[in-house]
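1. Coordinates for the following, if possible.
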Amino acid sequence: MLRRGLEAISRWSANVTAVVACITGITMVITLLVGIFFRYVMQASLSWPEEVALLTFTWTVFLTASLGVREDFHVRVTLLRDALPNNAAIWLERLLLVGIGGFALAMFWYGWEFAEFTQRQVSPAIRYPLWIRNAAVPVAGALMLLHVAARLSRPAWHRPDANVETSL
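-> Below is the predicted model:
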């Protein structure tokens, strides 16, 4: 029951995260294009596109990183894992997930502290509170923790990439 609940919450949050990451990514590109258009075509630089692009870039990167934990699409070297027998490889994967969970916990904890530290600061051009940008780190950390918990709740023999062949 707990496993199904964690998996359902993880799947739902990943779907929402993917939509938000797409929106922030598209917003970033549009904002940069507007800035380029005004600078080079209209010969009038705007002060806000870089700040909006940085805000949306930060959220896009951290949200997508949390999706990488759920979907296991981060780049990594699997030389050791591939050399191990199947049972040992499975337990190595689980140990790595625990390590990722520790990193995610640090992201959440220290990201929260940093967002609090910057809660009274504002951006120079458009004056939005900087904690909004900095909150991407603890939010991503919390999402990563959720996805790690869901992956660890799966049966130990569940290895989604067991039949995938890769070549360089």
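
2. only C-alpha atoms for contact and neighbour calcs from this point on.
-> Fine.

3. Check which residues of stretch 96-112 are buried.
-> 97-98, 100-102, 104-108, 111-112 (16 or more other CA atoms under 10 Å).

4. helices and strands around the helix ranked longest in the chain, which ones?
-> Criterion DSSP state H: the longest helix present in the chain is helix 2-36. Applying 3 or more CA pairs under 8 Å, 6 or more residues apart in numbering; DSSP states H and E, one finds that helix 2-36 contacts helix 49-71, helix 136-153.

5. Would you mind getting the angle between the first one and helix 2-36?
-> What separates the directions of helix 49-71 and helix 2-36 is an angle of 160 degrees, with axes from the mean of the first three to the mean of the last three CA atoms, to 10 degrees.

6. what's next to helix 49-71, contact-wise?
-> Outside helix 49-71, the residues that touch it by CA atoms under 8 Å, 6 or more residues apart in numbering are 10, 14, 17-18, 20-22, 24-25, 27-29, 31-32, 34-35, 74, 123, 125-126, 133, 136-137, 140-141, 143-144, 147-148, 151.

7. Could you rerun that using 6 Å?
-> 21, 24-25, 28, 31, 35, 74, 133, 136, 140, 143-144, 147 (CA atoms under 6 Å, 6 or more residues apart in numbering).

8. Next, the second sequence, to be compared with the first:
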Amino acid sequence: MNTTILRKLERNFEGYIGTSMLFAYTGLIGYTILSRSAPWDPPTYTLTVTLYLFTWMTWLAAGWAIRHDSHFRFTLLRENLSPQANYLLRYIDLVGWVFFATIVAWYIFETLQRRLESGREILGTPIPLWTAYLAVFVGMILIIVRALQKAILVRRQYKNDEDITPTSKVDI
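-> Here you go, the predicted model:
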């Protein structure tokens, strides 16, 4: 496979999956709206499935935001700092993300195990309920992976004397 395609897939992995979920989400909502004015009843599962699709999109977007430096951060004060100070602060940011995501992943794993053992399904579907809770765990793992990737990229940029000052611009 072409390395350019693989790079693009890696850079936007969460975005591609999130976009397909958004289409499914929009389709389910549209179907529900049409069902209300049609002679048949809307399916019972659409509310819960769309809620869980939205949950998945949100947690996937968190990892994507870190990868693309589009997460919430304070840029105004950092524009006036030295490259060394920005380098240190970038690493503190990334270590904070890894620390936060590790704690959340640890505790959600326990909840995920309980949901797995319960054997319950999402209302009106054969989809196991644990798949909805898996979104948070996968999101945290992606945050950890993307933060570690970003740490490597920031280190490489710093060593090459590139500007690593965070800006308010989103790089896609």
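
9. Weed out the non-buried ones from the contacts of helix 49-71 of the first structure.
-> Looks like these have 21, 24-25, 28, 31, 35, 133, 136, 140, 143-144, 147 buried, using 16+ other CA under 10 Å.

10. burial count for Arg3 of the first structure?
-> Neighbourhood size, Arg3 of the first structure [other CA atoms under 10 Å]: 15.

11. where's the closest residue to Phe137 of the second structure other than its chain neighbours relative to Leu142 of the second structure, distance?
-> Leaving out its chain neighbours, the residue that sits closest to Phe137 of the second structure by CA to CA, 6 or more residues apart in numbering is Ala105, at 5.2 Å. Distance of Ala105 of the second structure to Leu142 of the second structure, given as CA to CA, to the nearest Å: 10 Å.

12. next one: Thr46 of the second structure
-> 27 Å.

13. Could you tell me the angle between the longest helix of the first structure and helix 136-153?
-> Going by the same axes, to 10 degrees, helix 2-36 of the first structure makes 150 degrees with helix 136-153.

14. can you give me how far helix 2-36 of the first structure is from the chain middle?
-> Taking CA atoms, centre = their mean, to the nearest Å, one finds the center of helix 2-36 of the first structure at 9 Å from the center of the full chain.

15. Go through stretch 14-32 of the first structure and flag the buried ones.
-> Buried, per 16+ other CA under 10 Å, within stretch 14-32 of the first structure: 14, 17-18, 20-21, 24-28, 31-32.

16. repeat for stretch 53-72 of the first structure
-> Neighbour-count burial for stretch 53-72 of the first structure, counted by 16+ other CA under 10 Å, picks out 53, 55-70.

17. Surely Asn108 of the second structure is within a strand?
-> Check again: residue 108 of the second structure is Ile, not Asn. No: checked against DSSP: H, G, I helix; E, B strand; the rest coil, Ile108 of the second structure lies outside a strand; its state is helix.

18. From Pro49 of the first structure, how far out is the spatially most central residue of the first structure?
-> Closest residue to the average C-alpha location of the first structure: Ala65 at 2.5 Å, with CA atoms, centre = their mean. Distance of Ala65 of the first structure to Pro49 of the first structure, given as CA to CA: 24 Å.

19. Then Ala104 of the first structure?
-> Counting by CA to CA - Ala104 of the first structure and Pro49 of the first structure are separated by 30 Å.
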